[in-house]
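Colleague: Return a 3D structure for these sequence lines:
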Amino acid sequence: MREIDHNAALIVIDVQKGFEHPYWGRRGNPAAEENIGALIRAWRAAGRPIVLVRHDSAQPGSPLLPGTPGNEFKDVVAEAMGGAEADLFVSKTVNSAFYGTPDLAGWLRGHGVGQIVIAGIQTNMCNETTARMGGNLGFDVLYPIDAMHTFDAVGPDGEVVTAEELTRATAASLHHGRFATVLRTSDLT
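Modeller: Model (predicted):
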């Protein structure tokens, strides 16, 4: 098990109902929500801070548009939180949670947090962007690759890159670039 700071913040990114919409296509890692729930429960039990991040899309017709059911958090978040409030709620309209409201980096630093754990949706989009920025900002980033998922994507050549391939590439990129320590949920719970 990885050593975790007593005040390491769990940042749960975009675990929203809109990601169940067929718009996104085939997803990988069907165990993502189970692992996200396990992390939230472990953080609550340890009294560590939990940050919930929601993508409030500004794109008309988006499954994540504010005021629509897709903008709401998935049930696993409320169940794992057990009625407790998050220590911080961040709303964002771009990939990085560090460009949301309120200021995530300022809040983390103000609470003496130096280590963050990222979980949620999507592995190679908002999670990866937040991890890279977190590393650049000097945070010790832990990236439990099995507590997130992504979707197949079409590359510029028209070929489909599977969710599993994207996940593997993200893990290698973050690890090789030393932006984050890539591990598994079981290393943190």
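Colleague: going forward, measure contacts and count neighbours with C-alpha atoms only.
Modeller: Will do.
Colleague: I figured residue 73 hits residue 12, correct?
Modeller: No. Between residue 73 and residue 12 no contact is recorded; they are 10.3 Å apart, counting by C-alpha atoms under 8 Å.
Colleague: and for comparison, fold this next one:
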Amino acid sequence: MRNPAPSAGAVLLLIDLQRAIDHPSWGERNNPAAETQVGRLLAHWRSRNWPVWHVRHDSTEPGSHYRPGQAGHEFKASNVPLPDEPVIAKRTNNAFIGTGLEDRLRAAGHSTLVVAGVITNNSVEATVRMAGNLGFDTYLVADGCFTFARTDWNGTPRSADDVHAMSLANLDHEYCTVVTTDALLGNGQPQ
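Modeller: Now for the predicted structure:
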């Protein structure tokens, strides 16, 4: 098993943490403390001047809360990018598709990613799979992500916790190493 504490050069990559994700139409979510964990990660990275990159979904769907110009398009107050933190605009569920993310990361000399954000089984999973396939050393912060309840292909309701857990299981040890915030931060003690 790899070290659960990536090096200081690791990029904290935050995916789609925008106000749209709080719209009630999404339904029941898991991990209500995810934003708190992301805040801990941000504080840790920023206090050390480590790289923080943000991914913003720019939907082209007319009714989407993620569409530019909608209130939901804005970043959540808990994770507004600082002026020197790159913002990657995407239009698909994969932060690498059509964004230049891979080229920008490689040009900056980054090979390790620590990923948190939403939705675990959608944009997070798609981005982490691609990162792993592209050879990035990738860590997914389980308690820094969340998702929503779904009904599976044969009509069985699945809780948000079940959907989240299955997505993490799909990724762990093949595309990334799944970790917790405490593991990354040394059980909450600054490293």
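Colleague: Would you give the TM-score for this superposition?
Modeller: The TM-score (TM-score structural alignment, normalised by the length of the first structure) is 0.92; 183 aligned residues with a C-alpha RMSD of 1.4 Å.
Colleague: more crowded one of residue 73 and residue 12 of the first structure?
Modeller: residue 12 (28 against 20; other C-alpha atoms under 10 Å).
Colleague: That one should be in a strand, yeah?
Modeller: Yes. According to DSSP: H, G, I helix; E, B strand; the rest coil, residue 12 of the first structure belongs to a strand.
Colleague: what's it in contact with, if anything?
Modeller: 36, 50, 51, 52, 53, 118, 119, 120 (C-alpha atoms under 8 Å, 6 or more residues apart in numbering).
Colleague: Can you list which of those are found in helices?
Modeller: Among the contacts of residue 12 of the first structure, DSSP state H puts residue 36 in helices.
Colleague: between the contacts of residue 12 of the first structure, which has the most around it?
Modeller: That'd be residue 119 among the contacts of residue 12 of the first structure, by other C-alpha under 10 Å, with 32 neighbours.
Colleague: Quick one: map that one onto the second structure.
Modeller: Correspondence of residue 119 of the first structure to the second structure, assessed by TM-score structural alignment: residue 116.
Colleague: now do residue 22 of the first structure
Modeller: Structural correspondence for residue 22 of the first structure with respect to the second structure (TM-score structural alignment): residue 24.
Colleague: what about the helices in the first structure?
Modeller: Under DSSP H, the first structure gives helices at 32-46, 75-81, 104-110, 128-136, 163-176.
Colleague: Residue 133 of the first structure -> the second structure?
Modeller: Using TM-score structural alignment, residue 133 of the first structure pairs with residue 130 in the second structure.
Colleague: Leaving out chain neighbours, which residue sits closest to its match?
Modeller: residue 96 (7.2 Å; C-alpha to C-alpha, 6 or more residues apart in numbering).
Colleague: can you pull out the strands in the second structure?
Modeller: 11-15, 52-57, 87-90, 112-118, 137-146, 150-151, 157-158, 177-179 (DSSP state E).
Colleague: Any chance of JSON lines for those strands, columns distance to residue 71 of the second structure?
Modeller: Converted to JSON lines, these look like this (distance: least, C-alpha to C-alpha, whole Å):
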{"stretch": "strand 11-15", "distance to residue 71 of the second structure": "17"}
{"stretch": "strand 52-57", "distance to residue 71 of the second structure": "13"}
{"stretch": "strand 87-90", "distance to residue 71 of the second structure": "16"}
{"stretch": "strand 112-118", "distance to residue 71 of the second structure": "18"}
{"stretch": "strand 137-146", "distance to residue 71 of the second structure": "21"}
{"stretch": "strand 150-151", "distance to residue 71 of the second structure": "25"}
{"stretch": "strand 157-158", "distance to residue 71 of the second structure": "30"}
{"stretch": "strand 177-179", "distance to residue 71 of the second structure": "32"}
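Colleague: residues in contact with residue 172 of the second structure?
Modeller: Applying C-alpha under 8 Å, 6+ apart, the residues near residue 172 of the second structure are residue 178.
Colleague: Quick one: map it onto the first structure.
Modeller: By TM-score structural alignment, residue 172 of the second structure lines up with residue 175.
Colleague: same deal with residue 86 of the second structure?
Modeller: So residue 86 of the second structure corresponds to residue 88, using TM-score structural alignment.
Colleague: Test my guess that its match contacts residue 52.
Modeller: Yes. With contact defined as C-alpha under 8 Å, residue 88 of the first structure counts as touching residue 52 (6.4 Å).
Colleague: returning to what we had before: distance check, the match of residue 133 of the first structure against residue 43 of the second structure.
Modeller: Going from residue 130 of the second structure to residue 43 of the second structure by C-alpha to C-alpha, to the nearest Å gives 27 Å.
Colleague: now residue 117 of the second structure
Modeller: For residue 117 of the second structure, the distance to residue 43 of the second structure (C-alpha to C-alpha) stands at 16 Å.
Colleague: same deal with residue 100 of the second structure?
Modeller: 27 Å.
Colleague: ok, now residue 61 of the second structure?
Modeller: Distance from residue 61 of the second structure to residue 43 of the second structure, counting by C-alpha to C-alpha: 34 Å.
Colleague: cool, and residue 132 of the second structure?
Modeller: Counting by C-alpha to C-alpha, the gap from residue 132 of the second structure to residue 43 of the second structure is 26 Å.
Colleague: next one: residue 98 of the second structure
Modeller: In terms of C-alpha to C-alpha, residue 98 of the second structure sits 30 Å off from residue 43 of the second structure.
Colleague: Alright, calling it a day.
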